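Student: here you go, sequence then predicted model.
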Amino acid sequence: MTRETPPDLVTGPTRTDRPSRTTARTMLNKVPEVTLYFWIIKILCTTVGETAADYMNDTLGFGLDKTSYVMSAALIIALFFQFRARRYVPGIYWLSVVLISVVGTLISDKLADDLGVPLVITTVLFAVLLAITFAVWYATERTLSIHSIVTGRRETFYWLAILFTFALGTSAGDLFDEKLGVGYWPTVGIVAALIALIAVAHLGLRLNAVLAFWAAYILTRPLGASIGDGMSQPAKNGGFGLGTTGTSFIFLAVILALVIFLSVTKVDRTENQSGDREELDEPDSVTV
């Protein structure tokens, strides 16, 4: 669904600080359009982030430290190619999201499980780090819009924010799900309801598009993690008993199929048929 949104300093940069047309055209579409496919794959990635970390840590016996080293190295390689690309490439982009989801989970788990930092503290810590990232991003670029990721600096802010959203979502989800005893599937229902409220507020009450996007983005992390736990954990713990191996491979297979589909159809590209976008960094509509 497409909704017109009024231009302001949050949804798009000012005329004086926007990148030049030459720069924007040479770095076009570093992120996908926000469509239904985007949210489906994002939730699948968050689920894999939870189950894949557990799979490598526990099932394969790598341990938390070795798993963290391996996945961090893989993330650095993926982001190297992501930053090298001059436009949005589905395979590279979504591989980076999967890996940053795993790394964000591992960071939260390292602090909570190995170092004994309370989940309340880690949740507050990552919330503060995310807020600082947004503040510096906006102070520097005068926009937080994902439609304006057309420079290397904006892309750096973008991926840093994503890392903290995954770490924050993991800590907040674990706090709500485990420490408060809510359970996996009740957590799924509650978080899904919150995301639905954000969508209604955006579509019906004109909640700022950028604020709505990032709020929903954060909430998809505990949503996906709870789905992953609910599918992988044994029935005695309220799960489906598929295990981390089965759950991880099922979701990875679905992600791969969707990424191949998007690579072929290009339905999540933001450029028009001629290959150029009329307003590269200040769109007049947001797709949700």
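Tutor: Cool, the structure landed. Here the structure is a predicted model, which means the values were calculated and not measured.
Student: only C-alpha atoms from now on, for both contacts and neighbour counts.
Tutor: Noted.
Student: tally of neighbours for residue 152?
Tutor: Residue 152 has 14 neighbours, counted by other Cα atoms under 10 Å.
Student: now residue 59
Tutor: Neighbours around residue 59, by other Cα under 10 Å: 14.
Student: residues contacting it?
Tutor: Contacts for residue 59 (Cα atoms under 8 Å, 6 or more residues apart in numbering) come out as 244, 245.
Student: could you check how far it is from residue 248?
Tutor: Here the criterion is Cα to Cα, to the nearest Å. By it, residue 59 lies 12 Å from residue 248.
Student: next one: residue 210
Tutor: For residue 210, the distance to residue 248 - Cα to Cα - is 31 Å.
Student: the more surrounded of these two?
Tutor: Between residue 210 and residue 248, counting by other Cα under 10 Å, residue 248 is the more crowded of the two (25 against 19).
Student: all helices of the stretch 1-150 of the chain, in order?
Tutor: Using DSSP state H, counting those that start in this stretch, the helices assigned to the stretch 1-150 of the chain run over residues 21-26, 36-54, 63-84, 90-109, 119-141.
Student: burial measure for the closest residue to residue 233 other than its chain neighbours, as a count.
Tutor: The spatial neighbour of residue 233 that comes closest, neighbours along the chain excluded (Cα to Cα, 6 or more residues apart in numbering), is residue 239 at 4.6 Å. Counted with other Cα under 10 Å, the neighbours of residue 239 add up to 20.
Student: let's bring in a second model and compare:
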Amino acid sequence: MDTNARAHDPVASPSVPHLLNKVPEVTLYFWIIKILCTTVGETFSDYLNSTLGLGLNLTAVIMTAILAAVLVAQFRARRYVPAIYWTAVVLVSVVGTLVSDKLADDFGISLVTTTVLFAVLLAGTFALWFAKERTLSIHSITTRRREGFYWAAILFTFALGTSAGDLFAERLNLGYWPTAGIVAVLIAVIAVSHLAVRSKGVLAFWLAYILTRPLGASMGDGMSQAPKDGGFGLGTTGTSLIYLAAILGLVVFLSVSGVDRDDEGDSVPVLEDEEQPEPALATES
């Protein structure tokens, strides 16, 4: 490698301490918890907003403040810590849902407009991320700047998934479970495309990440809403508790087992001008 390139690399430079990779390996556990988090984003925001009667504004303020505090802890950590990371994802899911709902419900902005808006913001985030870092790989979140791009993208995927999912459900009026089934099929098509014909891993990963939002939201609504509306009638409280308990159990398992952490790979500084592997939909254990 060119020594001059190494000298100007912010990660390789001895004056700038590198971080260990700050995100989990993309395993089956990753996708299970991600879907659970999206469901909680739907049901818990409804629980705070409607069941507890906090209202959309107060709920948004409280959850945004808590998210900011958790993100501070996430950025200060020097490696991937399951409890901190997945708490942040749950909170981003809630806040992303609230942002979309706020624009649609309080400001009267159409779901078509918010869907386009969040798609543009997400595309802009990716463009700036790649322009600055020359990679969108989640296997190289080893600098503060890359981590900032990563969490901005995560927020916009949740907001985009909320708006697009609501638009899809509103226009087609298929019901919760048929909608969940259709989105699950789309995710399966992306996975098969990636695994069978080796489509671009970065593109496949982020498309699947966006689609898990309407999948989880439809599942959450299907469990929480009354039977007369096509749901199981568990309510937002019961559904939120079930999914939060499942997330907690899996996070404890990951914290103890470390199966979603690549210690060997994480222990090596990631250099800016090295080609990084693209994220897969799932990695082999």
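Tutor: Sure, I can see it. Because the structure is predicted, anything quoted here is derived from the model rather than measured.
Student: which one of the helices of the stretch 1-150 of the first structure lies nearest to residue 227 of the first structure?
Tutor: helix 36-54 (6.5 Å; Cα to Cα).
Student: onto which residues of the second structure does that closest one map?
Tutor: Counting by TM-score structural alignment, helix 36-54 of the first structure lines up with residues 28-46 of the second structure.
Student: once aligned to the first structure, how far is the matching stretch on average?
Tutor: Superposing on the first structure places stretch 28-46 of the second structure at an average distance of 0.2 Å from its equivalents, by mean Cα distance after the TM-score superposition for the first structure.
Student: contacts for that stretch next, please.
Tutor: Contacts for stretch 28-46 of the second structure (Cα under 8 Å, 6+ apart): 24, 59, 89-98, 158, 212-221, 224, 236-237, 239-240, 243-244, 246-247, 250, 260, 282-283.
Student: please indicate which of these are buried?
Tutor: 24, 59, 89-98, 158, 212-221, 224, 236-237, 239-240, 243-244, 247, 250, 260, 282 (16 or more other Cα atoms under 10 Å).
Student: so what corresponds to residue 149 of the second structure in the first structure?
Tutor: Under TM-score structural alignment, residue 149 of the second structure pairs with residue 157 in the first structure.
Student: what residue lies at the spatial centre of the second structure?
Tutor: Nearest residue to the geometric centre of the second structure (Cα atoms, centre = their mean): residue 154, 4.6 Å.
Student: tell me which residues of the match of helix 36-54 of the first structure are tucked away?
Tutor: Buried residues in stretch 28-46 of the second structure (16+ other Cα under 10 Å): 29-31, 33-46.
Student: what does stretch 188-200 of the second structure correspond to over in the first structure?
Tutor: Going by TM-score structural alignment, stretch 188-200 of the second structure sits over residues 196-208 in the first structure.
Student: and stretch 218-227 of the first structure, how far from the second structure on average?
Tutor: Using mean Cα distance after the TM-score superposition for the first structure, the mean distance for stretch 218-227 of the first structure is 0.5 Å.
Student: in the second structure, which residues correspond to that stretch?
Tutor: The aligned range for stretch 218-227 of the first structure is 210-219, by TM-score structural alignment.
Student: ok, residues contacting the matching stretch?
Tutor: Residues contacting stretch 210-219 of the second structure (Cα under 8 Å, 6+ apart): 34-39, 41-43, 157-158, 160-162, 164-166, 176-177, 179-181, 183-184, 186-187.
Student: now do stretch 92-112 of the first structure
Tutor: Taking Cα under 8 Å, 6+ apart as the rule, stretch 92-112 of the first structure contacts 31, 42, 45-46, 48-50, 52-53, 64, 68, 71-72, 74-75, 78-79, 81-82, 117-119, 122, 162-164, 166-168, 170-171, 259.
Student: quick one: map residue 130 of the first structure onto the second structure.
Tutor: Under the pairing rule here (TM-score structural alignment), the equivalent of residue 130 of the first structure within the second structure is residue 122.
Student: who's in contact with its match?
Tutor: Contacts of residue 122 of the second structure by Cα under 8 Å, 6+ apart are 153, 156, 157.
Student: these two touch, right, the first one and residue 127?
Tutor: Okay, so that is residue 153 of the second structure. No - assessed by Cα atoms under 8 Å, residue 153 of the second structure is found out of contact with residue 127, at 10.8 Å.
Student: more neighbours: which of the two?
Tutor: Of the pair residue 153 of the second structure and residue 127, residue 153 is the one with more neighbours under other Cα under 10 Å, namely 20 against 14.
Student: dump the residue contacts of that one.
Tutor: Contacts of residue 153 of the second structure by Cα under 8 Å, 6+ apart are 122, 125, 126.
Student: residues contacting the second one?
Tutor: Same thing as residue 125 of the second structure. 149, 152, 153.
Student: what of residue 216 of the first structure?
Tutor: 195, 198.
Student: the counterpart of residue 55 of the second structure in the first structure: neighbour count?
Tutor: Under the alignment (TM-score structural alignment), residue 55 of the second structure maps onto residue 63 of the first structure. When neighbours are defined as other Cα under 10 Å, residue 63 of the first structure has 15 of them.
Student: which residue is the nearest non-sequential neighbour of residue 63 of the first structure?
Tutor: residue 57 (4.5 Å).
Student: thinking the one you found is in contact with residue 64, fair?
Tutor: Yes - counting by Cα under 8 Å, residue 64 is a contact partner of residue 57 of the first structure at 5.4 Å.
Student: I appreciate the help and will end here.
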